[in-house]
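A.B. asks: Give me the fold of what follows.
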Amino acid sequence: MKVIIDCFGPDLGPGVMIEGASLYAAEKDFYPIFIGNEDQIKEELSKHSFKDYEIIHTDTYIENTEEPTRALRKKKDSSLVMALSLLKEGRADAVLSAGSTGGLLAGGLFLIGRKEGVERACLPVPIPKAKGHVCLLDAGANVDCSVDVIHSFAKMGSDYVRKVYSVNQPKVYLLNIGLEPGKGNKQTKESFDRLSQDPDLNFKGNIEARDVFNTDADVIVCDGFVGNIFLKSMEGFAEFIFSNFKSFLVKDSGAQEKNPLSEKMFQLKNMFDYKNVGAVPLLGIKGLVFKAHGSSNAKAIYSSLKQIDQAVDHKLADEF
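C.D. replies: So this is what the prediction gives:
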C-alpha cells in the first residue's frame, strides 16, 4: 500500500504525521510518500525507523483561511495540489491530509473528478451510539446544500454503510429541529419531501440532535454547516465531561484505578475519542482521499492509516 501524506496539514506540525506513519509501519509494511519541507521531514524521520519511503519537497501549502478554489489555482506547487495530482497519476493508493477541508474538497473535485451521478463530495463521520455507530454526513465539507445535494448524501451514505458496516437496509434520517414532517427551514422541509419520495431509500423521517446517541439510525444526513456544528459540539461536550470527571472520584490514585465507575468512563471516553477513528474518506470522487482532524496527534494518524488500509482492501475507490 502506498499513501501520499501531506505533512503541512496538522496543527501540531509534520512530526505527528511521521510518528503516526512510523507506528503503523511497525505493524504492517507500507510505502509512505511524505510531501512537505524536506529538511523538516528528514529531521523528524531521524527519530523513527522506516523500511522504505519517499520525500517530495515543497514549501507551499494551502491555509485554512484561504478561498479554496483560488488557492488551488495560485498554489499549484502546494502540498495538497501535489498530493492529489500524484494520486490522479496513479502514483499511490490514497492521500491522507489533516489540512484545509475546503481545499481538499475543491481539489478532489477539480483535480481528481467526481463520480457519475454525484452532486457533491462529502465527509461521512461515524458517531457512537448505544449500539455501534451511525454515519453522519456531511460533517463539514459543504456548508450550503440544495435539496438535490442532501438527497445525494442520503444515497451515498446508505451505500457506504451497506458496504462498510454490512447493513442490508440502512435506516436513513434527516437531522432537524423537530420530528414532524413540517418542521425546519425551507431546505429541511423540501429535503424531507424528496427523501420520502425515493423508493430506494429506507427513509425514516426527522431526528433531533438529542436522539442521535440513542437511535436505530444507520445514516443521518444534513448540510455540512449543521453537521460540523453538531460534531464539534459533541467533541467539546465530551472533552468537558471526561476532563472534569476525575474531580468526582476519590483523590487517591490507587482508589481511582480500582473504581469500576472510572473504568466504565474510560471505556466511554474511548468511544468518543476521534483519535481512535482517525480520518474519514471523501465520498463521491474518483480516488481514495482521507481527511484527518486538524488537531490530530500521532495516534490519530496511526488510526487513519488503518482506515485507509481497510478502504484499499475493500476497494472502496471503485464504489464511492
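A.B. asks: contacts and neighbour counts: CA atoms only from here.
C.D. replies: OK.
A.B. asks: Output the longest helix belonging to this protein.
C.D. replies: helix 224-244 (DSSP state H).
A.B. asks: helix or strand right after that one?
C.D. replies: helix 253-258 (DSSP states H and E).
A.B. asks: Contacts for that following helix, please.
C.D. replies: Leu249, Val250, Ser262, Glu263 (Cα atoms under 8 Å, 6 or more residues apart in numbering).
A.B. asks: Here is a second sequence; please produce its structure as well for comparison:
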Amino acid sequence: MITLAIDAMGGDFAPNIVIQGTIKALISNKDLNINLYGDQKKIEDYLKETTTKNILNVIKTRLKIINTPLYLSMNAQNIREAIRDNTPYSMFVALRDVNQLSSIDGFITAGPTQALVLASYLIIGTLPGIKRISLALMFKSIDNRTRILTDAGANAEIKEENILDFAICANYLAQILLNIPEPKIKLLNIGIEPNKGRKMDVNIFKLLSNNPKINFQGNEEPNNFFNTEADILLSDGFTANMILKTYKGTAEMYKNNLKKMLTNNFYTKIISKIFFYKTIKNHFKKFNTDKTGGAILLGLTRIIIKAPGNSTSYSFYHTINQTIDLIKKNFLKKIIENFQ
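C.D. replies: As a prediction, the model looks like this:
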C-alpha cells in the first residue's frame, strides 16, 4: 500500500477541489491510503453533501482525516516565525508527520509555494551537498514529448552553483522517471552563444560545460521552449515562472479565440461539429494544462509535490497519480543512492 499526506486546505479552491481529486484517486487506486490534513468539520460536511454512501463505503477505510483547522492563506507572511513557533498550520503538521513517519510515502499541497519551499527545507532537510532545493515541472508540448523545467519557481534569486545542483537533481529525475540514459540539458537564455546574458548566465554556462556528470548542450532561447531538443531546461525560478504563466495565459487565450471562431455563427458551428469535432478535440487536449500535474521539490530527503494553486479536481487527481508513479518507480531511494 502507498500512503500519501495531503493538505486539504491549500490552494485557491480548497478544500473542495482537493477532496474531489482525493476521492477520484482513491476510487481508481485500490492500493492507496490518504491522510487528509485540514478542518475536519468542513471536510466531513463536504463529503456528506457531495459523495454517495456507496463511494464513502468504498474509500472510508483508506481515508483518514487529521483535524488541523488552521491553514496558510495564499499570501501568507512570517513563515519562518510560524515554523519556529510550531504554529499548527495544516501544511506544517503534514510535513512534520512526513518527516517523522516512514509509513507516509509523500506529501502534496496546492498551498503557497514559498511557504512550502521554506517549510520543506527546514522541516524535511536536503540531500548531502544540496544548498538550495528547486521546483521541477514535467510538461508535455505539442510534440507529446515530456520535458523537465527547473527551477519552476522555488528561488527568485540564485547563486551560480545552485543551478548546478538543480541540473544534477533533474538529470537523475530524467534518468529514473523518463528512462533517458543521458538527458540533454540546456540553459534558458536570451541567445545561444556562450557569452550571452547576464554575467551570472555566462558563468553558469562555464560551470555546466565543465561538469562531467551532466550532458550540457548549451543555451536555449525561450522561443524554442516547446520544441527544444533538450530533455531538461534550466533557469532561475523568477524567469521560469514568468515563462510558465505566459504559456498558460497564451494557451488559454488561443483556445478561447479558436472556440469563438468555430462557433461564430450557425453554419461554422455545424460544419466544425460534423467534420472537425474529433480533430479539434484532440488539438485542444494538447493545450490542456490540467495534465501538467504538480512540480517536484528536488533536493529533499522525502517526496514533496507542489500542485498548482489554481488546481481543478482533475489536475489535482493527476498530481496524485504523478506522485504515485514517483513512489512506484522508487525515485526517492534511487536519488538518495546517487548522493551517497
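A.B. asks: Let me see the TM-score of these two.
C.D. replies: The TM-score (TM-score structural alignment, normalised by the length of the first structure) is 0.95; 319 aligned residues with a Cα RMSD of 1.6 Å.
A.B. asks: mean deviation (superposed) between the longest helix of the first structure and the second structure, please.
C.D. replies: Compared with the second structure after fitting, helix 224-244 of the first structure deviates on average by 0.6 Å (mean Cα distance after the TM-score superposition for the first structure).
A.B. asks: which residues in the second structure does that helix match up with?
C.D. replies: Using TM-score structural alignment, the residues of the second structure aligned to helix 224-244 of the first structure are 237-257.
A.B. asks: To which residue of the second structure is Glu257 of the first structure aligned?
C.D. replies: Under the alignment (TM-score structural alignment), Glu257 of the first structure pairs with Lys273 in the second structure.
A.B. asks: Quick one: map Ile127 of the first structure onto the second structure.
C.D. replies: Under TM-score structural alignment, Ile127 of the first structure pairs with Phe139 in the second structure.
A.B. asks: outside of stretch 93-104 of the first structure, which residues touch it?
C.D. replies: 1-10, 62-64, 67-69, 71-72, 80, 83-84, 87, 140-141, 279, 287-296, 304, 308, 312.
A.B. asks: go again using 7 Å as the cut-off
C.D. replies: 1-6, 8-10, 62-64, 68, 83-84, 87, 141, 288-294 (Cα atoms under 7 Å, 6 or more residues apart in numbering).
A.B. asks: before we move on, what about stretch 182-189 of the first structure?
C.D. replies: By Cα under 7 Å, 6+ apart, stretch 182-189 of the first structure touches Val147, Asn176, Ile177, Pro181.
A.B. asks: Between the two ends of stretch 42-58 of the first structure, how far is it?
C.D. replies: 13 Å (Cα to Cα, to the nearest Å).
A.B. asks: Then stretch 186-204 of the first structure?
C.D. replies: 19 Å.
A.B. asks: Work out the gap between that stretch and the centre of the chain.
C.D. replies: 25 Å (Cα atoms, centre = their mean, to the nearest Å).
A.B. asks: tell me which element Lys299 of the first structure falls in.
C.D. replies: Assigned by DSSP H and E, Lys299 of the first structure falls in helix 298-313.
A.B. asks: tell me, the helix or strand just after that helix lands on which residues of the second structure?
C.D. replies: The helix or strand immediately downstream of helix 298-313 of the first structure is helix 316-319, counting by DSSP H and E. Taken onto the second structure by TM-score structural alignment, helix 316-319 of the first structure occupies residues 331-334 there.
A.B. asks: The matching stretch vs the first structure, average distance?
C.D. replies: Per aligned residue, stretch 331-334 of the second structure averages 2.0 Å (mean Cα distance after the TM-score superposition for the first structure).
A.B. asks: For that stretch, list every residue counted as buried.
C.D. replies: Phe331, Leu332 (16 or more other Cα atoms under 10 Å).
A.B. asks: What ranges does the stretch 151-300 of the second structure have for its strands?
C.D. replies: With strands called from DSSP state E, counting those that start in this stretch, the stretch 151-300 of the second structure shows them at 184-188, 215-220, 232-234, 295-298.
A.B. asks: Quick one, which of those gets closest to Ile43 of the second structure.
C.D. replies: Closest of those to Ile43 of the second structure is strand 295-298, at 25.0 Å (criterion: Cα to Cα).
A.B. asks: Give me the buried entries from the contacts of stretch 93-104 of the first structure.
C.D. replies: Using 16+ other Cα under 10 Å, the buried members of these are 2-6, 8-10, 62-63, 68, 83-84, 87, 141, 288-294.
A.B. asks: Which of the residues you listed fall within helices?
C.D. replies: Those of those lying in helices (DSSP H): Pro68, Ala83, Leu84, Leu87.
A.B. asks: which one in the second structure is aligned with the last one?
C.D. replies: Using TM-score structural alignment to pair residues, one finds that Leu87 of the first structure aligns to Val98 in the second structure.
A.B. asks: check contacts around its match.
C.D. replies: Ile104, Gly106.
A.B. asks: Determine the angle, from 0 to 180 degrees, between the one helix or strand Val134 of the first structure maps to and strand 171-175.
C.D. replies: Taking DSSP H and E as the definition, Val134 of the first structure sits inside strand 133-137. On the basis of axes from the mean of the first three to the mean of the last three Cα atoms, to 10 degrees, strand 133-137 of the first structure is oriented at 50 degrees to strand 171-175.
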